[in-house]
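Student: Curious how this folds, go ahead:
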Amino acid sequence: MFLKNHFHLFRLLFVLLSIPGAGAAEVAQRPYWHSSMVHKAWTKQDGAPTAVYGITQDQHGMLWFAANDGVYRFDGARFERLNAIDGNKLRSSNTNAILANGSALWIGYSFGGVSVYDQGTVRHYGAEDGLSIRTVYQLVRSRDGTMWVSTGDGLYWLDGQRWRFVDVKDGLGLGNVHYFTALPDGSILADHPTGIYRNTPGGHQFRKVAGGKGIEIHHLLPNGDTLLVDEQRRFTRYAALTGILTPLQFPFGAKPIDPFLDDRGAVWVNTDAGLVLLGPDMRPMRTFSGLNNLSGKQVYNTLNDREGNLWLTTENGVDRIRESRLTAIQLPERMSRAMTIQPDQDGTVWISNHKTNGDYDVDTFGMKPNGAHVDSPLSNITASLRAPDGSLWFGNGKFVWHRVHDEWRAWPLPDSFGGQDVQDFAVDSGGRLWASLVRNGAHVFQNGQWQRGGGIEALTKLTPVSLYADPKGPVWFGYTANRLSVLSGGALREYGAKDGLEVGNVASITSYKGQLLVSGDQGVAKLQGQRFMPLLDADGQPLNGASRLVITTGGELWLHGADGLMRVAATELAAGLASRHLRIDRFDNLDGYKGQPSQVRPLSVLAEAADGRLWYATSASVGWVDPANIARNSLAPTAQVTSLRTDQRLHDARPEMVLPQHTSNLELDFTAAILSIPERVRFRYRLIGQEQTWRDAGNRRAAFYTNLGPGNYRFEVQAANEDGVWSVTPAALSFSIEPAFVQTVWFKLLCGVLALALAALLYWRRMIWVTARITDRLRERLRERERIARALHDNFLQSVQALMMQFDLIKHGLPPEHPVQQRIDRALDTAEDVLREGREQVLALRLNHELTGDLDSALAGLGNILAPRYGVRFVLLEKGVRRPLRSSAAAEAYAIGREALLNALRHAQCKEVTVELRHARTGFSLQVRDTGCGMNAEVYERGHRPGHFGLTGMRERAHDAGGTLEIRSAAGKGTAITLRLPTRRAYGRKAADKLPSTPN
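Tutor: Below is the predicted model of the structure:
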């Protein structure tokens, strides 16, 4: 039977208002196809599935195909064959039915069973759940949310977690149910070997609504009606509301061969000659044949996606048919080569082609707005112009024609022109027609008479490539090799490369709000002042190959170049000209553009018609685009992160992934379902944790990162469709890379501790070494002091003692009255002072305790030895908890204390000298005080005795030790000299930390 052959599922949708019962509800959701469409086929070589029996579109716009070798996913650019979804394997790779329902994907298998994949989870249904083990043909969700499945042994519906079989008691007998559909009222319409059956909305009791064997359901219409076909290929319309069956007759007695209908209400007929689209009048409207033929001969399934594209599956692959933004018209078969168009003010567009040697001579014809053709006396047109008054001028190598108010008038070209073609026209502000003639320069035609160069001899030397008459009066002449001239007020001015003109051959000239624009095969430029400035696109690239410039009545700039049409919106034109960077909308082969405009002659290949449509002509086609109604894709694409690849393995994209240690290189794959023009998709992405700014990926669907460290990351990606509509929210994938032990914070802290310990050890060893060196040096100094002290005692002081004894013998040898006696006594007194001073120095050397810091012992020894010599009582007081002083601090304190003690013993004339040592947490102090006569007022005022440096030396020592020296003295009350050292300078850090908070 017809329906049993390869499980053909002919999706039919048809709107015929003439059939009884049809109404407004039957109007297609999208307008009917226009004549210009783009077809593309994918086959096995492109990775497409073959013999697909199921096709669906998910909530993200992705297409899914059920094939006998697995499930395929398609984003518009690449097919992916999947044996697992989100890491969950298919029960079998032999799939037959598929349905996207919300976030869930339902899959039916050829050998029975259904699987439901939903956001990383899977639920398998089989015989244990009440489901048939026979082939699953279709999965359908009714309007009340019930899931239905047709199988080789009947119809099933899902009741909670268990499938229920529709058996005889439900009104449906045993038998194979291939096709069924959900009606708008919530009921199900199913085919059966004995007829067509329908259940009650929301119920499971079926009744027969159409009899006869071999009847198939093809498709649900927008109003809820269904088309049926029987074995004799007779089509019947079943009205869902009334239950009426109405035969459907194709006009002209044509019987469809493998027909199907789409959601626009269009009838398609697949024949050996190709795929034919029938228009609303059931006449052939478009045939896809030759290179445009389908991937196969049998249409297995169809789908209208949410962007308005029609998808077909065949035995060899997948096909897509979509509307183009440019609408090409049907041309006579022999019309080709360089074509030209010229719209009339009544809406007629005159279409010509330039004859070349060996071409057929095709007459120029006019096309009315309703598509009707109008004859003309023209042929082989080489130049045309719509004058400011609305009349048309045409020319070739023989005649010049003028069309005014539907009337034609012709003038033959003079023989002196040698049969050369008219190249371009312009009408100046005075109404004169300027014409450029090949090899004859520029001429003026007025009142049937020709004037060479318009009276200017220089204009006859070279033939202008293009002409333009400015409404303000000047006439511009464009030449080859960056040459341009302007005639204004009878004077001719020339421009060239020296003036910044770098467009190559000047093919088109126009003006926008008084600003001159020129284009050529090497670029587009504007005249700014007396220099030309190049115009670029938004990426800074030149606009090459622009054969024609047009400023529309809506204020838009259109360019016709070698790669198609370019548009600059009116809202952006002024700003773009000011910045010299134009934001361009491009219309190329992806929009239905074929061929290219003339690159040699300035033919009229772009012009605006009276109804606002912009007509274009190329070497292969003539068409139009309506600037006010350009089809736009307003659907924001949904980006998806599909997988993550490391050096070790491929991971499916799952939330909160944890990657193993030492992962440093990543490849993240992403996509977005953009089905109409996927070639223009754009992506941008970023990896938070590594960067914050977006990276532009163009149409690349992968991101690469290297040298990543451990941590938490979030990859985000957005997509933009062909019209620059970006994703509302970015797709995100969060993952983390586990750190190795050497990458953890603990390891870094341990390394830090070890580094500090090593540094401390090195410092400790260094300090031991330095201390040993200092100790050795101090011991050497101590030994040197001791040696000096011995030398002074054993030699110098003994020598002085011996000398004094000799003088004493000399004195006793002289008479008592001898005058030398007094001089000898004075000398002996001086020697006694020197001897005493020497003994004190020897004592100071002997009592120096710099190495130990034992300051109290040193001062006690010094005071107890010296005080009795001067008949003074010595007292040493110590307060606070004793701590060892720094060796340097002890040395300076001892020197200051010794000097102060000696001064008190020698000069104070006191009975008692007290030395007080005070240890406190705030510091150390040494005080030497006496009860004597006090300092001389002059000395106290000056701070030192002239010629003596004892007090000055004490101050310098106190400063070097980091402390202060205070001297207090009063006549008759004695003197007190106090040294104060801060804690850190006196004890060092460790000793200072051990001091009590308050002194004892």
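Student: C-alpha from now on. contacts and neighbour counts both.
Tutor: Noted.
Student: Specify the next element, helix or strand, located C-terminal of the helix or strand containing residue 895.
Tutor: Here residue 895 sits within helix 887-907, counting by DSSP states H and E. Downstream of helix 887-907, the first helix or strand assigned by DSSP H and E is strand 912-920.
Student: what's the angle from that following strand to helix 887-907?
Tutor: If you take axes from the mean of the first three to the mean of the last three Cα atoms, to 10 degrees, strand 912-920 sits at 160 degrees to helix 887-907.
Student: list the helices and strands the following helix or strand past strand 912-920 packs on?
Tutor: Where DSSP H and E defines the elements, the next helix or strand beyond strand 912-920 is strand 923-930. With contacts taken as 3 or more Cα pairs under 8 Å, 6 or more residues apart in numbering; DSSP states H and E, strand 923-930 sits against helix 887-907, strand 912-920, strand 974-982, helix 983-986.
Student: Which residues outside strand 923-930 are in contact with it?
Tutor: Contact with strand 923-930 is made by 893, 897, 900-901, 904, 908, 910-919, 974-984, 986, as judged by Cα atoms under 8 Å, 6 or more residues apart in numbering.
Student: quick one more, to check against the first:
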Amino acid sequence: MYVNRHAQGRIHSHLMRILTFVLLACASRCAFALDPAYLLSQYGHTSWRLQDGSLPAVPDPIAQSADGYLWIGTTGGLYRFDGVRFTRWVSEFGEELAAKNVTALLGTPDGSLWIGSDSGLDRLRDGRLTRISKELDATIVELTLEPDGSIWAVRTYGAPFATSLCRVHEDRLQCPAPLPGLELTMSSCCARGFLREADGSIWLGADLGMIHWQAGKTSAIYPAALSESRGMAGVVGVARTRRGDLWVAMARDGREGGLQRLVNGKFQPLVTTGFDSSALSIFALYKDRQDTLWVATADQGLLRIDGDRVERFRASDGLSADNVLRLFEDREGNVWVSTVRGLDRFREFSVVPYSTREGLSSDDTGSVMARADGSVWLGTSQGVNILRDGRVSKLDRGPAVLRDHQITSMFEDASGRLWLGAAQSMFIFDRGTFTPVEDAEGRPSGLVASIAQDTRRNVWMQLAARERKLMRVEGTRIVEQLREPQVPPGREVAADPAGGIWIGTMSGDLARYRDGQLETISFADVNPDITERHVDDLIVLADGTVMGAAGYGLIETQRGQRRALVRSNGLPCDRVWAMQFDRSEDLWLSLECGFVRITKGELAAWRQEPSRRVALRWFDALDGATPTRAPFMSESAMSKDGRLWFPSLNGTHVIDPSRLKEPAAAPPVHIEAIVADRKQYSVRSRPVFPALTRDIEIDYTAPSLALPQKLTFRYRLGGYEEHWQEVGTRRQAFYNDLAPGRYTFHVTACNHDAVCNEQGASFGFEVLPTFYQTAWFIVLAILASVLLLWAVLAIRVRQVATRIRSRLEASLEERERIARELHDTFLQSVQGLMLKFQGAMEKIPTGEPARDLMEQALDRADVVLVEGRKRVTALRHSTRAQRDFTAAIRQLVAHVSEDTVVDVRLTVEGQSRGLHPVVAEEAERILSEGLTNALRHANAHTIQIEILYSRRELTVRLVDDGRGFDESVLQAAPADGHWGLAGMRERARKIQAQFEIASRPDAGTSIELRVPANIAYASDR
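Tutor: A predicted model of the protein is given here:
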């Protein structure tokens, strides 16, 4: 029998043969019963279904590459999965698979992914695809990596189908494999099963049975079920367990069919209560690293077999479909299951909820007790359940209240008696007899929430009723009842090894009652904002340390010291419900947000430094932890096998510290894509983005297949930002309007165990500048701006100088006009007037007093006239365009030196230049005034005059060593008749000069005048 393949859509040939056979075998379905000793619930399960849009085609083969990605083969191509998203593989180099229908996958340590299809074999490595073989009528149905590094393939070809065992050698497929003496004679052979034993022998699954090749010889075994079916499906899997069992899986059920153990050439099915492995129609068989068998059935879901224990998972339990195709275990221990409707993942939970599914009477567990005989007693709302040797039974004897009501408390005393509390009653179970605990008047105890036995073998019971009493029991009688204020209202009690009893109070404090004395240790200052503070659990250690699980954290008192472990110390949430130490003395806490393990070393470090942040491991809902506070007794227990039991309203949570996996390795980090302005670039080389690139998107990931929801990332763009951005679970980075330059993107990741890949991944890229963003353009722009500013400044300076010179020229013209008017009018008029007076005088006789007076007046008038002519002459000279300022100052110095003993020195620097007449005159007047002040008032011994001709300005400086004066005098109004300093400032302002005077008492005086060159120096005009 064979199936024709459509020319435009080939289907996996072997899968089609199995599916065809399933149609014939659907009638032979069987029922299964679960062994309650094995908990399916210890595995977390996640499904990706086709209707979710994550997978566009039916998944079949599964593999994992060395970089951590999971690869899924479908009839529509190859897909990659990082734990969060599926991505269809498309070669960035334009390469194509031998065929889209992927039928086999294998990842090898060298980073290669081997891809079998219905047209040959390819190898994908470092993004490049290598064609190993291509045959239009050949399908690779299985790929196997052997310990020696060799790769083996099972190939079907032709129609009707024939098969062969092949080996990959030097990137070529050798078909058939070079195995001397191997005879493939059982129908078409090699359905899918292939196993290479440690001794080098090979088992092959065939259509009609098993082929065994060893030392060049071939032998065959024919199961009855395959002979009767005429080989339509054959052997689909072979596995060897560590204890030596050889398991054979067949697509046909019936006698010697289904799942069989091969012992001494004989087939033996696995038969337990309600289960017969020969009644299975199997698609695939897989053995995981824990030596457990996973069985993919044709229409009966998924089976997991551990020794003789069997569990099943079907669509009704959440599996995507009952038709299971392939199985695969990744490096993190997840088991992946492909079905006709999607992809499923099974992950072993660290925390296992024990509930009605495992046989309990109800899910709400109020108390738990681990006995010395290894049994675990669970108090539920429907009575007492006993777990012994993996079997759950219910306490079906004793008072009815213990069988049908909520169990509030359980305790085993030093004599081995069991104390069981339910409703308002307490009973002692001893040697098969139940005895009620009552007071002297025969009244029941009331609702008991906690029980403890002190060193004197007194049993203390804490009531949880409205009146919270502490009662002491001797024998079976309540002999003492303590109320407030004798003891505070409590919830939990525990015995002190030094005598007495500890009480966890409703107010959140710890109290010890011993010999009638009460001692209270208050924790009111710890998290005072939390109102629900009561202590739900107590542990008293042998050294007297008392630990309490409170509504605001973990509290502890030790040798008079008190400590609190709260959220600031690293707890993921505040409320602690229960505590328990494991065999390694690590502390386990049950919190409202999960479970926390604190190692012995971290606990000791916290006791030394109570404010430190504790390194802990947190197990939340993704690890199977969904705890709630037990309704009455929050105490946990450790059973004889080392497992920890925590009561809860939604089942008892069980933790086996010995089975916990070590923290996962740091996740590999990959940068998958970079998109700039909606154009994708390769991350294998340093991309160069065009100028004015606006939007850049970087996609990165870290393949983590166990708990991808807990992966956290951080990234930083070197060249743009200095600090890391903590982005949580986000797997994309966005940047906008980056400036031109070179950048390096770094990204790191941390997994659910807080193990981080600090090296992470990085790549660089460059953004090109546009012409106006280049360095040369910026330099030119700066130069142009400087030149423009200089030109504007020069024009402005020229305008100011022109305006000043215009005012100076107007001043010169005014002087010339005044000199001309004085000479042509005033002096001439005065001269004429004097002539008239001269004529009048001549008429006065000589010797007359009037004539003498007139002669004296005319003599005086001659002097005034001469003086006036001198002034006019001087005014005329001051308008000349060129004036030797240096010579004038030299003359001034020489004149002064003749009349004084003061040493007056003149220094001239630079080439002497002609000054504007007004500037020269005003500067000379200022210098003259300063010199006069130095001679009259300063009592100076030396006066230094400096004239500096520079290109930028004219500087005139006068410095004396006289007595000086307080500079505050400069700011004050001038005294009467002392206008010298004010006049010098006015003259300086007139010629737009800078004028500065510096002086201190007994430190001399410095006068400095600076005139801009374009004002000071005379122009050619």
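Student: Which among the helices and strands packed on strand 923-930 of structure 1 is found nearest to residue 880 of structure 1?
Tutor: Among these, the nearest to residue 880 of structure 1 by Cα to Cα is strand 912-920 (4.7 Å).
Student: For structure 1, which segments count as helices?
Tutor: Here structure 1 has its helices, by DSSP state H, at 570-579, 745-791, 798-812, 820-846, 855-869, 887-907, 937-942, 950-960, 983-986, 989-993.
Student: These into TSV, with extra columns for mean neighbour count?
Tutor: Formatted as TSV, these follow (neighbours: other Cα atoms under 10 Å):
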stretch	mean neighbour count
helix 570-579	15
helix 745-791	13
helix 798-812	14
helix 820-846	16
helix 855-869	18
helix 887-907	21
helix 937-942	12
helix 950-960	18
helix 983-986	21
helix 989-993	14
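Student: could you dump those helices to JSON lines with distance to residue 635 of structure 1?
Tutor: As requested, these are arranged in JSON lines below (distance: least, Cα to Cα, whole Å):
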{"stretch": "helix 570-579", "distance to residue 635 of structure 1": "23"}
{"stretch": "helix 745-791", "distance to residue 635 of structure 1": "47"}
{"stretch": "helix 798-812", "distance to residue 635 of structure 1": "117"}
{"stretch": "helix 820-846", "distance to residue 635 of structure 1": "101"}
{"stretch": "helix 855-869", "distance to residue 635 of structure 1": "93"}
{"stretch": "helix 887-907", "distance to residue 635 of structure 1": "85"}
{"stretch": "helix 937-942", "distance to residue 635 of structure 1": "97"}
{"stretch": "helix 950-960", "distance to residue 635 of structure 1": "83"}
{"stretch": "helix 983-986", "distance to residue 635 of structure 1": "76"}
{"stretch": "helix 989-993", "distance to residue 635 of structure 1": "74"}
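Student: Report the separation between residue 676 of structure 2 and residue 742 of structure 2.
Tutor: Distance of residue 676 of structure 2 to residue 742 of structure 2, given as Cα to Cα, to the nearest Å: 15 Å.
Student: Which residue of the two possesses the greater neighbour count?
Tutor: The neighbour comparison of residue 676 of structure 2 against residue 742 (other Cα atoms under 10 Å) goes to residue 676, with 18 against 15.
Student: nearest residue to the more buried one other than its sequence neighbours?
Tutor: If the residues on either side of it in the chain are set aside, residue 676 of structure 2 comes closest to residue 696, at 4.4 Å by Cα to Cα, 6 or more residues apart in numbering.
Student: same check, this time on residue 624 of structure 2
Tutor: Residue 624 of structure 2 sits nearest to residue 351 (Cα to Cα, 6+ apart), 5.0 Å away.
Student: The one you found contacts residue 652, correct?
Tutor: No: Residue 351 of structure 2 lies out of contact with residue 652 (Cα atoms under 8 Å); the separation is 10.0 Å.
Student: Please pull up the equivalent of residue 699 of structure 1 in structure 2.
Tutor: By TM-score structural alignment, residue 699 of structure 1 lines up with residue 729 in structure 2.
Student: so who does its match touch?
Tutor: The neighbourhood of residue 729 of structure 2, defined by Cα under 8 Å, 6+ apart, consists of 709, 710, 711, 712, 713.
Student: In strands, which of those fall?
Tutor: The strands, defined by DSSP state E, take in 712, 713 from the contacts of residue 729 of structure 2.
Student: need the contacts of residue 729 of structure 2 in JSON lines with neighbour count and distance to residue 771 of structure 2, can you?
Tutor: Below are those laid out as JSON lines (neighbours: other Cα atoms under 10 Å; distance: Cα to Cα, whole Å):
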{"residue": "709", "neighbour count": "15", "distance to residue 771 of structure 2": "46"}
{"residue": "710", "neighbour count": "16", "distance to residue 771 of structure 2": "46"}
{"residue": "711", "neighbour count": "23", "distance to residue 771 of structure 2": "43"}
{"residue": "712", "neighbour count": "20", "distance to residue 771 of structure 2": "41"}
{"residue": "713", "neighbour count": "26", "distance to residue 771 of structure 2": "37"}
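Student: Distance to residue 584 of structure 2 for the contacts of residue 729 of structure 2 - can I get that in a markdown table?
Tutor: Converted to a markdown table, the contacts of residue 729 of structure 2 look like this (distance: Cα to Cα, whole Å):
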| residue | distance to residue 584 of structure 2 |
| --- | --- |
| 709 | 30 |
| 710 | 27 |
| 711 | 29 |
| 712 | 30 |
| 713 | 33 |
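Student: Run through the residues that contact residue 616 of structure 1.
Tutor: Here residue 616 of structure 1 is in contact with 340, 341, 560, 605, 606, 607, 622, 623, 624 (Cα under 8 Å, 6+ apart).
Student: how far does stretch 806-822 of structure 2 sit from the chain's center?
Tutor: Chain-centre distance of stretch 806-822 of structure 2: 84 Å, with Cα atoms, centre = their mean, to the nearest Å.
Student: which residue ranges form the strands in the stretch 501-650 of structure 2?
Tutor: 501-505, 510-514, 517-521, 535-540, 546-550, 553-558, 561-565, 576-581, 587-591, 594-598, 617-619, 637-638, 644-646 (DSSP state E, counting those that start in this stretch).
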